[in-house]
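In: all I have is the shape, not the residue letters:
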């Protein structure tokens, strides 16, 4: 009985820890799937979350071995990947015309974006979960899978919010930009060659986030201007 209670408490600990750490992942799914039709968005979210969680579990199991190899720049690689994914997500509206008639390509692009961004941002999460589980694979697997419904349905809500308020897209993008720069600067290889004060690191992280917000504000403003011009032309014709 004591063993069962310990197992349940361990699973609850991992589930709660993963739940607290996965807030950004909800935004990732919403960002990546917002331009898909509702049914396709849900399917892309399910496939993306499944793939990302499978990789997260794998990394959590193997993380101790990776950490013993000091020269592997995990956070640096993850941060660079996340910068690329962030740019693809916030600039995706400019590419919508290229995807016209290529719904399958757009669908799989969204799935890949979910997986890459989720895994990149989950490196720190995985470290925390692996430590809390103390090497118990069962705790890691069950604890992470318990949060799948919350992540998926939470992303659906955020996606609807993004469709109603375009700036939400860029607020999410700014969080990804902040995180990506933070991950790069926290990497041991980066710190070995580049020495920055803590205040400088914070300043650069904030600058990345603000840059995305300004980019988004300008983009939304221009889209509104174009929409108003189009309405005026239509009203004149009619």
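Out: All right, it came through fine. What you see is a predicted model, and the numbers here were worked out from it, not measured in a lab.
In: from here on, contacts and neighbour counts on C-alpha atoms
Out: Will do.
In: check the offset of the longest helix seen in the chain from the chain's centre.
Out: Criterion DSSP state H: the longest helix present in the chain is helix 198-237. From the chain centre to the centre of helix 198-237 is a distance of 21 Å (Cα atoms, centre = their mean, to the nearest Å).
In: what helices or strands is it leaning on?
Out: Using 3 or more Cα pairs under 8 Å, 6 or more residues apart in numbering; DSSP states H and E, the elements in contact with helix 198-237 are helix 167-186.
In: what residues does the next helix or strand after the helix it packs on touch?
Out: Counting by DSSP states H and E, the next helix or strand C-terminal to helix 167-186 is helix 188-193. Here helix 188-193 makes contact (Cα atoms under 8 Å, 6 or more residues apart in numbering) with 71, 73, 76, 184, 185.
In: put the buried members of those residues into a PyMOL selection.
Out: Of the contacts of helix 188-193, the buried ones go into a single PyMOL selection, burial set by 16 or more other Cα atoms under 10 Å:
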select buried, resi 73+76+184+185
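In: specify which member of the contacts of helix 188-193 is nearest to residue 90.
Out: Distance to residue 90, by Cα to Cα, is smallest for residue 184 among the contacts of helix 188-193, at 20.0 Å.
In: next, the one to line up against it:
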């Protein structure tokens, strides 16, 4: 392999890794925010399900990333979904007693549903960004 080509490949790999690390941090924040009101035993289960679902979604979405990039407007749809999740989390942080379905009085099932929904939007953004950079 030519040295010039090797450097370009390494730079591209570094870009993909940095994008992935940067965008993966939001999953941990969301999971932490959602599970904070659950009892300790349920909190652990929700965290495990959240992390596993995020990893699984990224694998599945990465397998079809080239097809997803061909769909016009999908990146915009992922961004809108991510904005909706962020708005809901902001409302809960600002006024936790007023938010309907708050996890502070919610169930494990509600927490897992919210984590999976957030994971889906963030995983889609992550995969599209990495695929676009590569």
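Out: Here it is on my side, so go on. Bear in mind that the values here come from a model prediction, so they are computed numbers and not experimental data.
In: rewinding a little: which positions in the longest helix of structure 1 come out as buried?
Out: Here helix 198-237 of structure 1 shows 201, 205-210, 212-213, 216-217, 219-220 as buried, counting by 16+ other Cα under 10 Å.
In: repeat that for stretch 102-121 of structure 2.
Out: Using 16+ other Cα under 10 Å as the test for burial, stretch 102-121 of structure 2 gives 102-104, 107-108, 110-112, 114-121.
In: which of these fall within helices?
Out: With helices taken from DSSP H, the overlap with the buried residues of stretch 102-121 of structure 2 comprises 108, 110, 111, 112, 114, 115, 116, 117, 118, 119, 120, 121.
In: for residue 46 of structure 2, state which of the buried residues of stretch 102-121 of structure 2 is nearest.
Out: Checking the buried residues of stretch 102-121 of structure 2 against residue 46 of structure 2 by Cα to Cα gives residue 112 as the nearest, at 5.7 Å.
In: quick check: which element contains the nearest residue to the closest one once chain neighbours are set aside?
Out: Leaving aside its sequence neighbours, residue 112 of structure 2 sits nearest to residue 46 (Cα to Cα, 6 or more residues apart in numbering; 5.7 Å). Following DSSP H and E, one finds residue 46 of structure 2 within helix 40-63.
In: okay, that helix sits on what stretch of structure 1?
Out: Per TM-score structural alignment, the counterpart of helix 40-63 of structure 2 in structure 1 is residues 38-61.
In: average gap between the matching stretch and structure 2?
Out: Averaged over the aligned pairs, stretch 38-61 of structure 1 sits 1.3 Å from structure 2 after superposition, using mean Cα distance after the TM-score superposition for structure 1.
In: buried stuff in that stretch?
Out: Buried, per 16+ other Cα under 10 Å, within stretch 38-61 of structure 1: 40-42, 44-57, 59-61.
In: stretch 9-25 of structure 1 now?
Out: The neighbour-count check on stretch 9-25 of structure 1 (16+ other Cα under 10 Å) flags 10-19, 21-22, 24-25 as buried.
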